[in-house]
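# sequence and predicted structure, then a few things I'm wondering about:
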Amino acid sequence: MPSASAAITCSALPAQQRGACRRQRAEALQRQWLASLAWGNGTIPAAEAARIQLWLGVFPVSWQQLPDATLLEQQIATIHQHLAGSYTALLTAMVLDPALQLSLNGPANHRRNPNENLARELLELFSLGEGHYSERDVREAARALTGYRLTADRKLQLDPRRHDPGPKTILGRTAAFDGESLAAWLAQHPATARHITSRLWLQRVGTPPPPQRLEALANGWRQQQLSIPWLLQAIEASPEAIRSRQQGQRLANPLEVVARSLHLLGSRHPDALAISLRGLRAMGQAPFEPPSVKGWPHNAQWLNLRWLQARRRSLQALLADEEVWASAQLPPELPPTLTPIPPLGLALPATPSRATLSALFADPVWQLA
C-alpha cells in the first residue's frame, strides 16, 4: 500500500502542530485504505485487502491511540505477510507489532511495575477467550511481556534492562517466557482455536456457530497447524455459511457496503473517497477507528436506525455529486450476482444509470452480505 507517511514523524514536530499532523496522517491513511478495499492497490488486491480488514477486526487499533497513524501501515503490512501462514505466526507478529503494543500500553510494561493491559487482552481477545485463564495467568503473562520498547526506526525491541527474565508459570507451564514464546504457547491451547474460530465465524457468517460445528472446525484447524487459509475456506464452505449467503442472513458492515458501492460506481475522484469517509463515520465504521479493543459490531448489531439511515444517505450522496458521477466508470450491465438475493425494488440484470444505481443503493438487499 502506498505510504501515507512523510520523512518526519508527528511526534518530532512542535507540540502545537502534532494534533493536526496526526489527523492529516490518519485521514490520508483512511483514504488509501478505503481505496484499497474498493479497488486494490499496487501490492494488495481488493480481495486480500478485505481479508486484512477481517484481521484488523480481530486486532483493532485506533489511530487516536498512536503518536502517528502511519504506524498502522506496519500492522497492515504484517497481516498481509501472514495471510497465507498460520495463526501462531500471526499472533506472534501482532504481539510484537508496534501499533498494537502502543495501543495497549505495552511499552509502559516494566519489570519493576508490570502493566497488565496487553496481557489481559492477549488472553481474553486474541487467544483463549473468557473463562479459560486465571488472574495469576494474567499477572504472569504481563511479566512475560515486560521490556518492549519502540526504537527510533519504529521497530519493537526487547530491552533486557526492562524485561523480567525469570520463570513464569502460565496455563500450567513454567518457562522464561517473553512475548514471542508466550504467543506460541497460547496458540497451542485448544481454547485459542475455538475462540478465534468463533470470532471469525461471527464476522463471516453472522449468527453464532452451532457447538458441534465450532468444535469440528476448531479441531480441524489444530490438525492443520492453525493454517489461516484453511480456516477461512472451511468457514465459507460450511452449510451454515452457504445458507447465510443464499438467504441473505448477514448484514454487511459499513466498510463492505461502501467499498463495493465505490467499486461498482468506478469513480476514483477525491470527492468519492471524501463523501464515503464522512459517511462511514456516520455509519459507525470509519477505518482505524474501532469503538473498543473488541473491534466493531457484527451482523444484527448494526441494526441501529441512525446508522442505517446514514448508510442510505451516504450512498445517495455519492450519486448526487456531479464530479463523482462525471468520473464514474460503470459496467455494461448490473448483473444478478451483485446481491445475495434479488433486490426488492429493482429487477436485475439492468442497464446502469443514475436511476438504477439509486434504486439499487436504496434497496435493503444492497446492505446484505
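The structure has been received and is ready for your questions.

# drop to CA atoms for contacts and neighbour counts, all remaining ones
OK.

# Ala234 touches Leu217, doesn't it?
Yes. With contacts counted by Cα atoms under 8 Å, Ala234 reaches Leu217, the gap being 7.3 Å.

# who has more neighbours, those two?
A direct count of neighbours by other Cα atoms under 10 Å for Ala234 and Leu217 places Leu217 higher, at 22 against 15.

# mind checking how far Ile228 is from His80?
12 Å (Cα to Cα, to the nearest Å).

# actually Ser314, sorry about that
Taken as Cα to Cα, the span from Ser314 to His80 is 30 Å.

# got the contact list for Val190?
Just to correct that, residue 190 is Pro rather than Val. 218-219, 222 (Cα atoms under 8 Å, 6 or more residues apart in numbering).

# I misspoke; the intended subject was Ala274.
Arg31.

# so it sits in a helix?
Yes. Using DSSP: H, G, I helix; E, B strand; the rest coil, the assignment for Ala274 is a helix.

# measure it to Pro254 for me?
From Ala274 over to Pro254 (counting by Cα to Cα), the distance is 15 Å.

# the structure to be compared is supplied as follows:
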Amino acid sequence: MEEGDTSRVDFCTLGMFIIDDIEFLPPTPPVTNVLGGAGAYSALGARIFSPPPASHSVGWIVDCGSDFPPELRETIAQWDTGCLLRETPHRLTTRGWNGYGKNEHRAFRYTTPKLRLDHSALDQKLLWSKSFHLICSPTRCIDLVKNILTLRGQWPETGSGPHPLFIWEPVPDLCALEELDNCYEALKYIDVVSPNHSELAAFFGRSADADGHVDYRLVEELSNQWVRSGIGVDGVGAVVVRAGKDGCIVADRHIRRWMPAYHQSAEMVVDPTGGGNGFLGGLAIGLVKGGSSPGLQNIEEAAIWGSIAASFAIEQVGMPKLAQSPDGETWNGVRVQERLLEFRQRLDKYVQP
C-alpha cells in the first residue's frame, strides 16, 4: 500500500493496552476490568478531537487475550477508531493492578505477562501515520524511531513524503541520572519530549516538588537545558512538561509558557490514571491539526488540546462516556469544542507563575 492511500492516519501510539484493576483508599470500592494502559488513554486523547469520520485516523493496537471482556470490545467499537485488534488466544490479556494511597501515591504492577509493542506491530496503514506516541526508555526511543523510518524508507535519507512527528513520553522507571546521557542522545531523534515534572527532575537527580506544588523555576531551568541541547534533527523541537494540578509548561527556542490545568477543583479529579497519556494523544492531534499545516509551529495550541483531553480522562474511573447528541458527539455530556472555547477564554486572563 502506498503512502498516499494511508495519509489519513493522523496518530499512532505504541503504548500498550492494559486491562486495569484499581484499588482506592477506603471507603471507595475497587473496580475491575477497566479499559486502560498508555495506548488506550493516548488513543482516547486523540479520539476526543477526532469525531467521525476523522475517528478512523486514530491508530492504536489492542492485543486481545483469551480472557478479553466483551464489554471492552463494545467500548472500542463505539469509538470507531482505526484500532488494530489482534487476537492472541494463546495468552491472557495484559493486566495491571493500580493501588492509590495518601498524597496521590500510586502503586502499579503487572498481574499477567506484558506484550510490549514495537515497530514490527505496525501494519501498512499505521506505519504511515503523521504522528507517533512513544512511551519507552531513551535507548528504545532511538531504536523505535530508526526502525519506523527505515520501514518507511526514510532512514537515513529523506525518503518519500514528510517525516512523521515523534512525541516521546519517557518511561518513569528509567527517568534517572544514569540515563541522562542516553536521554540527550534520544532528544536528537524526536520532535517533542514530555515527562511530568517529577520525571524531568529525576533525570537530573533533583526533585521538582515544593510545598505541595511544582517547583516552577527548577522545571523552567531543566527544560531550558534540554532545549539548549537541541531537540530533533534540526534542534527546533519542544519540551512539554506535565505538572498535574499545576498545569504544564511549553518550552522551545522561542517559547516558555505555563498553562493551568483545566480542572482547578480537586473534586473534579476522580481518578488521575491516564491523564498524562490522554494529554499526549490530544497534543499529538493538535500538532497535526491545530493549524493550517502539521508541525511544531502548532505546539502551544497542541498543549491546549492536550489539557482538554486530559480533563476528560480524569473525571471518572476509567474512560469518559461517549454519546451522540443533535449537536454532535459529547464526552461526559460535554461538547469538546465548548470546553476548548471556555479554556481559551480562561487562558487570556491567566497570569504566568
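Done, it's in. These numbers were taken from a predicted model, which means no experiment stands behind them.

# what's the TM-score once they're superposed?
Here the superposed chains carry a TM-score of 0.27, computed using TM-score structural alignment, normalised by the length of structure 2; 159 aligned residues with a Cα RMSD of 6.6 Å.

# follow-up on the earlier one: mutual contacts of Ile228 and His80 of structure 1, please.
Between them, Ile228 of structure 1 and His80 share no contacting residue, judged by Cα under 8 Å, 6+ apart.

# would you map the helices across structure 2?
All helices of structure 2, identified by DSSP state H, fall at 3-6, 38-48, 70-79, 124-127, 138-151, 180-187, 197-203, 216-229, 275-289, 299-313, 336-347.

# including mean neighbour count, could these go into CSV?
Converted to CSV, these look like this (neighbours: other Cα atoms under 10 Å):
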stretch, mean neighbour count
helix 3-6, 13
helix 38-48, 30
helix 70-79, 13
helix 124-127, 22
helix 138-151, 18
helix 180-187, 19
helix 197-203, 23
helix 216-229, 17
helix 275-289, 29
helix 299-313, 27
helix 336-347, 14
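
# want to throw those helices into a markdown table with distance to Ala323 of structure 2?
Converted to a markdown table, these look like this (distance: least, Cα to Cα, whole Å):
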| stretch | distance to Ala323 of structure 2 |
| --- | --- |
| helix 3-6 | 28 |
| helix 38-48 | 12 |
| helix 70-79 | 9 |
| helix 124-127 | 27 |
| helix 138-151 | 35 |
| helix 180-187 | 39 |
| helix 197-203 | 34 |
| helix 216-229 | 38 |
| helix 275-289 | 19 |
| helix 299-313 | 13 |
| helix 336-347 | 12 |
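
# quick check: longest helix of structure 1.
helix 15-39.

# that one: which residues count as buried?
18-19, 21-39 (16 or more other Cα atoms under 10 Å).

# so which elements touch that helix?
Here helix 15-39 of structure 1 touches helix 46-58, helix 254-265, helix 270-283, going by 3 or more Cα pairs under 8 Å, 6 or more residues apart in numbering; DSSP states H and E.

# looking at those helices, which is nearest to Gln101 of structure 1?
helix 46-58 (14.2 Å; Cα to Cα).

# run the angle between the next helix or strand after the closest one and helix 15-39 for me.
With elements assigned by DSSP states H and E, the helix or strand that comes after helix 46-58 of structure 1 is helix 71-82. Note on geometry: by axes from the mean of the first three to the mean of the last three Cα atoms, to 10 degrees, helix 71-82 of structure 1 and helix 15-39 are set 30 degrees apart in direction.

# what are the buried residues along helix 71-82 of structure 1?
Buried residues in helix 71-82 of structure 1 (16+ other Cα under 10 Å): 71-76, 78-80, 82.

# quick one, what contacts the residue nearest to Arg306 of structure 1 when sequence neighbours are not counted?
Nearest residue to Arg306 of structure 1 in three dimensions, chain neighbours excluded: Met283, at 7.6 Å (Cα to Cα, 6 or more residues apart in numbering). For Met283 of structure 1, the contacting residues are 254, 306-308, 310-311, by Cα under 8 Å, 6+ apart.

# separate out the buried members of the residues you listed.
Buried among those (16+ other Cα under 10 Å): 254, 307-308, 310-311.

# residue contacts, Arg260 of structure 1?
Arg260 of structure 1 touches Ala38, counting by Cα under 8 Å, 6+ apart.
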